[in-house]
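A.B. asks: no sequence on this one, just coordinates:
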């Protein structure tokens, strides 16, 4: 910590600026897409069975998304970056490499 007599400037970083963007404890985009898919299922088929199935699917998937966000709130972004990586990278550059 800085002493009281030091001339270091302190800047407060608010928690809302550094927290992940969650909705109902899970990733916001995934919860919204799940809700949209469930609502489409309910209103396209328009039966009681589809309504119960849509609510059950939404409840189960949001529960799984909450468990995923509890493990790592940024897991979706990490996974999307992971699948863009190659399985093997050459140790040296090729003269015909793409820039």
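C.D. replies: Alright, I've got the coordinates. Everything numeric in this text was worked out from a predicted model, so none of it was measured.

A.B. asks: use CA for all of it now, contacts and neighbours both
C.D. replies: Noted.

A.B. asks: Strands along this protein, start to end?
C.D. replies: Under the criterion DSSP state E, the chain contains strands at 22-23, 26-27.

A.B. asks: Tell me which of those sits most buried.
C.D. replies: Of the strands of the chain, the one with the most neighbours on average (mean count of other CA atoms under 10 Å) is strand 26-27, at a mean of 23.

A.B. asks: Mind giving me the packing neighbours of that one?
C.D. replies: Using 3 or more CA pairs under 8 Å, 6 or more residues apart in numbering; DSSP states H and E as the contact test, the elements touching strand 26-27 are helix 48-71.

A.B. asks: which parts of the helix it packs on are buried?
C.D. replies: Residues of helix 48-71 classed as buried under the neighbour-count rule (16 or more other CA atoms under 10 Å) are 50-51, 54-55, 57-58, 61-63, 65-66, 68-69.

A.B. asks: And here is the other one:
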């Protein structure tokens, strides 16, 4: 007689498929966006000071983004969902209720 646990199949879930996409330990899209902003700053102004400011800007923001990703790798998605919520909701059962 077979036991209950004998018929269970094991399926491997690869770590790369379940991990969030990070670059330098921070959210991929935000790192690329801040890098783009730094490059735009450097190549639009074209001065040595703008090159230094662009590099400092990118390094500081990647550090902040790394701290954010260390707390929660999906924090950007949670924040975007949070700002879509209204400040208060009426205490009704449905938005289409007649008043």
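C.D. replies: Sure, I can see it. Model, not experiment: these values are computed from the prediction.

A.B. asks: re the thing from before, as a markdown table, the strands of the first structure with distance to residue 38 of the first structure would be great.
C.D. replies: Below are the strands of the first structure laid out as a markdown table (distance: least, CA to CA, whole Å):
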| stretch | distance to residue 38 of the first structure |
| --- | --- |
| strand 22-23 | 16 |
| strand 26-27 | 16 |
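
A.B. asks: From residue 30 of the second structure, how far out is the counterpart of residue 50 of the first structure in the second structure?
C.D. replies: Under the alignment (TM-score structural alignment), residue 50 of the first structure maps onto residue 50 of the second structure. Distance of residue 50 of the second structure to residue 30 of the second structure, computed by CA to CA, to the nearest Å: 21 Å.

A.B. asks: swap in residue 84 of the second structure?
C.D. replies: Note on residue 84 of the second structure: its distance to residue 30 of the second structure, by CA to CA, is 19 Å.

A.B. asks: Between these two, which is the more surrounded one?
C.D. replies: Between residue 84 of the second structure and residue 30, residue 30 has the larger neighbour count (other CA atoms under 10 Å), namely 16 against 8.

A.B. asks: Roughly how far does the residue lying closest to that one once chain neighbours are set aside sit from residue 38 of the second structure?
C.D. replies: Closest residue in space to residue 30 of the second structure, ignoring its immediate chain neighbours: residue 65 at 7.7 Å, by CA to CA, 6 or more residues apart in numbering. Applying CA to CA, the value for residue 65 of the second structure to residue 38 of the second structure is 15 Å.

A.B. asks: Turn the buried residues of helix 48-71 of the first structure into a markdown table, columns for distance to residue 89 of the first structure.
C.D. replies: As requested, the buried residues of helix 48-71 of the first structure are exported to a markdown table (distance: CA to CA, whole Å):
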| residue | distance to residue 89 of the first structure |
| --- | --- |
| 50 | 48 |
| 51 | 49 |
| 54 | 44 |
| 55 | 45 |
| 57 | 40 |
| 58 | 40 |
| 61 | 36 |
| 62 | 37 |
| 63 | 37 |
| 65 | 32 |
| 66 | 34 |
| 68 | 29 |
| 69 | 31 |
